[in-house]
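[1] Let me see the structure of the following:
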Amino acid sequence: MPDAVLRLPQRVELTYTLGTERPLGAVHHPLFALIDALHRHGSIQSAAGALGMSYRHVWGELRRWEAQLGRSLVVWNKGQPAALTPFGEKLLWAERRAQARLAPQIEALRMELERALADAFDDRIDVLSICASHDHSLPLLRELALAEQLHLDLQFAGSLEALRALDAGRAQLAGFHVLDGAARGSVSARAYRARLKPGRHKLIGYAQRVQGLMVAPGNPHEVRSLHDMVRRELRWVGRAESTGTQVLLNELLEQAGLASPPRFALLEPSHVAAAQAVASGAADGAFGLQAAAFASGLDFIALARERYFLVTLKSTLEQRAIKRLVALLGSPAWARTLDALPGYQATEPGAVLALTKVLPWWTYRGAR
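    Coordinates of the predicted model:
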């Protein structure tokens, strides 16, 4: 006979309140305040007095919780002071033990929430939401921005999804990347042209990056080019079709005359994850960033240089937060940060660029 599965009758949901007084505990729940007071004071009357409540309210709440839990919390002997049942005692001590164990983490969470909310009242601090294709340098940019009292709310997504988030109003900036010098009829043009509108979107220069093949140290399978990606004996890591890296790879495969795409043994959500799959032996190779390959101790075969851009709506360029970010991108501190990353180069960082100048995929009629 299989073991019985114990199921809690209640689910725990965490909420928090705003106020000027210090909290009663790390996490406060009214039920445990009731049974703790009853345990300490030995009667409903005394417990009610300690809590500043009426006898009737405390009695009614205890009865309500008993009905909700389906278990007795209180020994209700007529003519005798109420006391906790063995289950009530066990429940109280279980909650106290959990509070003791979790108190440091909960206090850290509370303090982080207080700091974050305090920032909302500080007029010197600006917040920018960015949905961007995965990039090694963006967390470093967030650190630099914090020092300038500019908070970057950063979320990673594929390049195409990032552009959708911008147009849907879920982000103020999107980050995407494209092969440097991509032609009008290229895979990149076909992927991005419909999602970028001259007159509506503006590019902000960010960086150049190098992408290529990441392989195990010593290149044991003698990988040299994209043609090795169709070798059946090799296991390759792929990326989702909505990612800029997969768009770039598709373009390079087309340029190389490889009509059949490689068969991927697994898909990973980021350059770091792809590199780790190769480093762990789960795959023989992956297409990704030079910086990710070097960080994981892999060999790297460079194949393409690409531009990474931030894009925003033309109507938001004059916002103070955008202007502050543009200034930070144009600073020597940001140039030094990029120079320290393998395969990165500062290229027009912080410059506001017109789509039709940098990505000449539109005719004048289409631009209008």
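[2] Every contact and neighbour count from this point should use C-alpha atoms.
    Noted.
[3] can you pull the contacts of G343?
    208-211, 289-291 (Cα atoms under 8 Å, 6 or more residues apart in numbering).
[4] please redo it, this time with the cut-off set to 6 Å
    The neighbours of G343, taking Cα atoms under 6 Å, 6 or more residues apart in numbering as the test, are 209-210, 290.
[5] Find the helix or strand that it is a member of.
    Secondary structure assignment for G343, by DSSP states H and E: no helix or strand.
[6] Would you quantify the distance from the nearest residue to it once chain neighbours are set aside to R307?
    Of all residues not flanking G343 in the chain, V210 sits nearest, at 5.0 Å (Cα to Cα, 6 or more residues apart in numbering). Here the criterion is Cα to Cα, to the nearest Å. By it, V210 lies 9 Å from R307.
[7] What of S242?
    Taken as Cα to Cα, the span from S242 to R307 is 17 Å.
[8] Between the two, tell me which one has more neighbours.
    R307 (21 against 16; other Cα atoms under 10 Å).
[9] Which other helices and strands does whatever helix or strand the more buried one lives in contact?
    In the assignment (DSSP H and E), R307 maps to strand 299-313. Applying 3 or more Cα pairs under 6 Å, 6 or more residues apart in numbering; DSSP states H and E, we find strand 299-313 packed against strand 173-179, strand 201-215.
[10] got TSV for those, with distance to L166 and mean neighbour count too?
    As requested, the helices and strands packed on strand 299-313 are exported to TSV (distance: least, Cα to Cα, whole Å; neighbours: other Cα atoms under 10 Å):
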stretch	distance to L166	mean neighbour count
strand 173-179	6	27
strand 201-215	10	24
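[11] Let's have those strands in a markdown table, adding distance to A335.
    Formatted as a markdown table, those follow (distance: least, Cα to Cα, whole Å):
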| stretch | distance to A335 |
| --- | --- |
| strand 173-179 | 18 |
| strand 201-215 | 9 |
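[12] Also this sequence, please, to line up against the first:
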Amino acid sequence: MIPDLDLSVRWQLATEPPYDMGQLVQILMAIEKVGNLAAAAKICRLSYRHAWGMIRDGEKHLKTTLVQTVRGQGSVLTELAQQIVVLYRRHEQLLHPHVQGVAQQLNAQLQELYAQQRHILRLHASHGFAVEGLMRWQSDHPSGFRMALQYRTGGEALALLQKKECDVAGFQLPTGKYQDAMLRLYQDYLQSEPLLFVLLACRRVGLFVQPHNPLQIQGMADLVRPEVRVVNRQPGSGTRYLMRWLLEDAGVDADLVLNYGATEFTHMAVAAHVASGMADVGFGIETAARRCGLEFISLEQERYFFAFYQDMVNSAIIQSFLSVLRSPDYKHYMQQLAGYESEHMGTIYTLEQLLQQDLSVSL
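    Alright, predicted model coming up:
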């Protein structure tokens, strides 16, 4: 297993030579927190002299004052410095999921090359925190079973499984009335060759709104109100399809909502967009809302499955994958996820059994 690439976003002024603002913003955030340059320097593990020099250098590049010393109050950020800190935090929330996604794609491609020498399970899956937990398990067990994850929409993952370009495909199915509609989207991929499906979890899906729900959003019908700004998922994602069906059932022209506003590629990016104040409402799984301090309005449940070819069920790589899903460490992780229920996790179904089972639970 080769080490993963670690990508990050750098704030840099386009000067000659370029000026890196990263450490400057860190010392500004520390001053905002403690109100004292000496204490802020200690937090950033810098000498007082070095920290003061960084501030002066930043002021020189930005051509403005960033920190003022007020008698009896210590060090205080100017209004511009405060806004720089706000922008840095906001864009860090928004960009982190995208950078993580790019890193995962690059790492998956590198692991594909490495897999030519040592077989690694190729996992293509719709985004979810339970899937994210598999990568955490892998980090905690560096000498154990290896997986190369690449996030896709559920349909894309199943299409790549059909082409034998991945070993396992992760996708979601709504429970109840919307299950058949989603299956019609997947049917070409599910019926080509015999597949087996292992249940990962049931999870709650609904609306993300600001704390205390200031716009008093109650359901999908509120999303067409002119003052409500909506952030959407990308076209082709299972979450977007479910959002469309819920809007239509609420008597709303779904295109008036889905074809406007920002678009994000993961549940966490949607939640971060709302938490930053750039949107009033998003749609996704509960865990993302809770992690960003948002309120959550539950509307539906989904089941999340992993699909693989039936003739692979006894292979060493699939058996290792199933062992991870059923391991105590992974079960413990799943029990901590808000909005997830893992009671039947690791159970294997044929397509016929999957369609007959009612696995919705009281979450």
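[13] Need the TM-score from the superposition.
    TM-score for the superposed pair, counting by TM-score structural alignment, normalised by the length of structure 2: 0.62. Supporting figures: 245 aligned residues with a Cα RMSD of 2.7 Å.
[14] What's the residue nearest to G343 of structure 1 aligned with over in structure 2?
    Counting by TM-score structural alignment, V210 of structure 1 corresponds to R204 in structure 2.
[15] which residues sit in contact with its match?
    R204 of structure 2 is in contact with 285-286, 301, 339, counting by Cα under 6 Å, 6+ apart.
[16] Now do the residue nearest to G343 of structure 1 against T356 of structure 1, distance only.
    V210 of structure 1 is 24 Å from T356 of structure 1, by Cα to Cα.
[17] So which residues of the stretch 1-150 of structure 2 form helices?
    Taking DSSP state H, counting those that start in this stretch to define them, one finds helices in the stretch 1-150 of structure 2 at 22-34, 37-43, 48-62, 79-114, 129-140.
[18] Tell me who's in contact with Y308 of structure 1.
    Contacts of Y308 of structure 1 by Cα under 6 Å, 6+ apart are 176-177, 206-208.
[19] Spit out the contact partners of A159 of structure 2.
    Y189.
[20] name the element it belongs to?
    When elements are assigned from DSSP H and E, A159 of structure 2 belongs to helix 154-162.
[21] what stretch of structure 1 does that helix fall on?
    Counting by TM-score structural alignment, helix 154-162 of structure 2 pairs with residues 159-167 of structure 1.
[22] Tell me roughly how far the matching stretch lies from structure 2 on average.
    Here the mean offset of stretch 159-167 of structure 1 against structure 2 after fitting is 1.1 Å, by mean Cα distance after the TM-score superposition for structure 1.
[23] Identify each buried residue in that stretch, please.
    Using 16 or more other Cα atoms under 10 Å as the burial criterion, the residues of stretch 159-167 of structure 1 that qualify are 159-167.
[24] so which of the helices of the stretch 1-150 of structure 2 gets nearest E248 of structure 2?
    Evaluated over these, closeness to E248 of structure 2 peaks at helix 129-140, with 27.7 Å, by Cα to Cα.
[25] tally of neighbours for D122 of structure 1?
    Residues lying near D122 of structure 1 (other Cα under 10 Å) number 10.
[26] ditto for the one 4 residues further on
    Using other Cα under 10 Å, D126 of structure 1 has 20 other residues around it.
[27] Over to L299 of structure 2?
    Neighbour tally, L299 of structure 2, other Cα under 10 Å: 14.
[28] give the contact list for the counterpart of it in structure 1.
    By TM-score structural alignment, L299 of structure 2 lines up with L303 in structure 1. Contacts of L303 of structure 1 were listed using Cα under 6 Å, 6+ apart, and they are G212.
[29] so which strand or helix has the residue minimising distance to the centre of structure 2?
    Note on structure 2: the residue nearest the mean C-alpha position is M268, at 3.6 Å, using Cα atoms, centre = their mean. Using DSSP H and E, the element containing M268 of structure 2 is helix 267-275.
[30] which bit of structure 1 covers that helix?
    Alignment of helix 267-275 of structure 2 against structure 1: residues 271-279, by TM-score structural alignment.
[31] what does the matching stretch contact?
    Contacts of stretch 271-279 of structure 1 (Cα under 6 Å, 6+ apart): 268, 283-285, 288, 292-293.
[32] Report the buried residues of it.
    271-272, 274-279.
[33] Just send those residues back as TSV, with distance to R224 of structure 1 too.
    Below are the buried residues of stretch 271-279 of structure 1 laid out as TSV (distance: Cα to Cα, whole Å):
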residue	distance to R224 of structure 1
H271	20
V272	21
A274	18
A275	17
Q276	20
A277	19
V278	16
A279	18
